[in-house]
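> here is a sequence together with a model predicted from it:
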Amino acid sequence: MLLNQKYEIFPSDVQKETLDTWLSYCRQTYNSALLDKQRKYKLSKESYSRSAMQTQLKRDKLAWTYLKDMPSQPLQEVFRRLDHAFIKFFRKEARYPKLKKYKDYNSMTFPQFGHKPNSHYCYAASFAINGDLQLSKLGNIPIHLHRPIDGTIKQLIIKRRGTRWYAIFRVERQVYPAPINRNLAVGIDVGLNKYAVLSDGSYHENPRFLRQTEKKLKRAQQRLSHLKRGSVNYKKQVTKIQKLHEKVSNQRRDTLHKLSFNLAKKYSVIAVEDLNIRQLVKNKRLSKSISDAGWGMFRNMLSYKCERNGGLLIKVNPHFTSQDCSNCGTRVKKSLSIRTHICKGCGTILDRDYNASLNILQRGLEQLDKMPVII
């Protein structure tokens, strides 16, 4: 399986400027290819293929020689990114690709990493002898390897986040599947009041990191509104706001990593609701709280950590998990404000979220029984 491992890098001021310039070149290439693709389809109803984009890039390098100042791999990878964006759009998994602004394009990919043994050829990215990250046409960049890289490195992504830079290694490692144990199965109902309620009766509180930082963000944004756009103080205040958002994001990610790790390690089968989060955030009253909770991120983390530990993540139909009685199956309709499930059919009285987690577990086990091969 493929996993991402993220490390912070510490480029010099000159290297930061160079990396920013490379990202701008990639962004401009992306926008140019998108416009060419739209123009060709409008004129001839033909698709603009990836090979045609790469051929055009060769011509562009002859016309604009500054494109030769950066490695060719990240520029070529731009076209794969654009193709992938259109594939997701046609599958109705994302919106139509748009022109990228400076804040929208923050990463570039080096699809080959390392060196060929017994060969003088070197890839655009590798490790130097002293352990620094070595990028072609840029030099060595100090990197904080806070944990060993577990597996074979397939590609490298350099990412800008505010004023900090990161190296993300896509690593391939062997996973040995473990026997599925039905006795170690759990259903999880995610919510806003309690973040995760488990079918074993335990639960985890919602930390609400964004809500806790709202007052600081409000004051910082009010101060920004009184400053002259483009001034030195304006840029400093923008950096402060970026750091506040980055801290919230780091807190959320760290909490979800720890929670998903513990769950994937403890349980063999985990059942969750297959929620359409894009549709849920259209609710104006709940959109901020849903975004702050990071349900999609949590589900993705559970997915790959279950696979890594030899477990199984099952996504079930979310319809009526809170309404149906987990004991007798009677549908008890109730509004979102009612937090207790009371079944008039069998007399069951449960917490609404706990009742939902039991239904999720039951549906997950039913799907497990229908799977063709169970080890």
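That came in fine, so what should we check first?
> CA atoms for contacts and neighbours, from now on please.
Will do.
> now the helices for the protein?
13-44, 50-63, 72-90, 209-225, 232-266, 277-280, 287-293, 295-308, 352-370 (DSSP state H).
> hold the first one in mind and look at this next one:
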Amino acid sequence: MRTAYQYKLRPTKQQAVEIDRWLSMLCAQYNYLLADRFNWYEQNRCPVNACPLVCHLPRLRDNPDYYSQKRTLPELKKTHPHYGEIYSQVLQDVVKRVKKTFDLFLGGDSNGKRSGRPRFKARDRYRTFTYPSMKETCIQGNLINLPMFGKVKVVLHRSTPAGFKIKTASITKKADGYYITLSLEDATVPTTKPDFNPDSITGIDVGLKEFLTTSVGETVAIPQHYRSSQKRLRVIQKRVSRRHIGSNRRKKAVKQLGRQHKKVADKRKDFHFKTANNLLKKYDVIAVEDLNVKGLARTRLAKSVLDAGWSSFLSILKNKAENAGLLVITVIASGTSQDCSGCNVKVPKKLHERWHDCPNCGCSLDRDHNGAINIKNRAVGHSVLKAHRVSEAIAGFGEKPTLYCTQSV
């Protein structure tokens, strides 16, 4: 099993300056490698439908792939000796990051979906560097030993779980300081807890009137963290807009605005984690809709949808369920609000109609509650739950069961 723990760093003033210097050099190297990729792309591509009959063919050069760009790093340290102060694996991770973003641009992901043209990073937009491998003894008390950087004080608000090995470490600069994210792995942890009960299931319907409604009628109020902070954000944003671009006073106001936005994000994240924990304490299986949140964020409800943070919550819920050995099943979202949970007849309703009344069977309940029941019903006969029941039946005959645990289906 793979998980991640994030801690706050307390570097000295000299260490903070050194982290900023590393980020500045790595940003320059990222932009240089990306420019090298773009030069090859522009010189070697030729659209078939726009190729002239007579044209000059430039001298073709090899594609700058991951390995060829990584071989340029020793020469970089000779021509620019200050790059020799950066750990070699951190520099190699920059090459890997360029490869990943350019491959998504040309070939797309596993589903064939291509990303946009990669952009060069401004200095303020490059905030993270990664150690691809760390020693098991890197944490000593309240200090963490970073190769070729030194020991940095870290706030260990919780200890790393026993048995897990530290695989990678990423240092990130945020509005309120520096953080380190440790990626932990333990292959011996089972994917499903031993007393997993596939019949302990509920469906949840997320919304804007209530943050979520369960299939038993329980509701969680929506906090609207951004809307409650708009007044303060408006004051700071005016302060930024009234100061000269490039001045120190404007930079100070921008930092203040970033800290305020991070407060809003932290409150929302804390709410999401607590809500997910409360659900996973009650149920072993949670059914959710496969929502197109990006599409909803382009409508008139954009501010409310983004303030609720549905995507972040569902991602946290799936990760927490996987770590706890539980299940989150994703079902098709089409028709969950329109279909009757009692007789399965479609009852058309507009968005402002918040009550479900079925003329066929007389079912009368809240619209979100009706949708949550439909979500649960669609997950009851899911193939993942059937696999768990089969594994339990096999275990009853004395054979070793095969358990399955997925984040989404």
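Received the coordinates, thanks. Since this is a predicted model, take the numbers as computed values, not measurements.
> before we move on, back to that, most tightly packed of the helices of structure 1?
Comparing those by mean neighbour count (mean count of other CA atoms under 10 Å), helix 352-370 comes out on top with a mean of 22.
> would you mind getting the average deviation of it from structure 2?
Superposing on structure 2 places helix 352-370 of structure 1 at an average distance of 1.8 Å from its equivalents, by mean CA distance after the TM-score superposition for structure 1.
> what packs against that helix?
strand 185-190, strand 194-198, strand 269-273, strand 312-316, strand 340-342 (3 or more CA pairs under 8 Å, 6 or more residues apart in numbering; DSSP states H and E).
> mind doing that once more with 6 Å?
Contact here means 3 or more CA pairs under 6 Å, 6 or more residues apart in numbering; DSSP states H and E; on that basis helix 352-370 of structure 1 packs against strand 185-190.
> thinking again about what came up before, mind putting the helices of structure 1 in CSV, distance to residue 323 of structure 1 included?
Output for these, formatted as CSV (distance: least, CA to CA, whole Å):
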stretch, distance to residue 323 of structure 1
helix 13-44, 46
helix 50-63, 49
helix 72-90, 33
helix 209-225, 29
helix 232-266, 26
helix 277-280, 18
helix 287-293, 21
helix 295-308, 21
helix 352-370, 8
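> among the ones you listed, which is nearest residue 171 of structure 1?
helix 295-308 (12.5 Å; CA to CA).
> now that closest one: how far from the chain's centre is it?
Centre-to-centre, helix 295-308 of structure 1 and its host chain are 10 Å apart (CA atoms, centre = their mean, to the nearest Å).
> same deal with stretch 242-257 of structure 1?
Worked out by CA atoms, centre = their mean, stretch 242-257 of structure 1 lies 13 Å from the chain centre.
> now do stretch 235-246 of structure 1
22 Å.
> and the contacts of it?
Stretch 235-246 of structure 1 is contacted from outside by residue 162, using CA atoms under 6 Å, 6 or more residues apart in numbering.
> which part of structure 2 lines up with it?
Counting by TM-score structural alignment, stretch 235-246 of structure 1 pairs with residues 251-262 of structure 2.
> now that stretch on structure 1. Mean distance?
Averaged out, stretch 251-262 of structure 2 is 1.3 Å away (mean CA distance after the TM-score superposition for structure 1).
> picking that back up, quick one: closest of the helices of structure 1 to residue 197 of structure 1.
Among the helices of structure 1, if distance is taken as CA to CA, the winner is helix 352-370, at 6.0 Å.
> what does the closest one contact?
In contact with helix 352-370 of structure 1 (CA under 6 Å, 6+ apart) are residues 186-189, 198-199, 271, 314, 321-322, 326, 339-341.
> kindly recompute the last result at 7 Å.
When contacts are defined by CA atoms under 7 Å, 6 or more residues apart in numbering, helix 352-370 of structure 1 is touched by residues 186-189, 197-199, 201, 271-273, 314, 316, 321-322, 325-326, 339-341.
> could you do stretch 354-366 of structure 2 as well?
Contacts for stretch 354-366 of structure 2 (CA under 7 Å, 6+ apart): 340, 342-343, 347, 367.
> any idea which of the helices of structure 1 gets closest to residue 105 of structure 1?
The nearest among the helices of structure 1, by CA to CA, is helix 13-44 at 6.2 Å.
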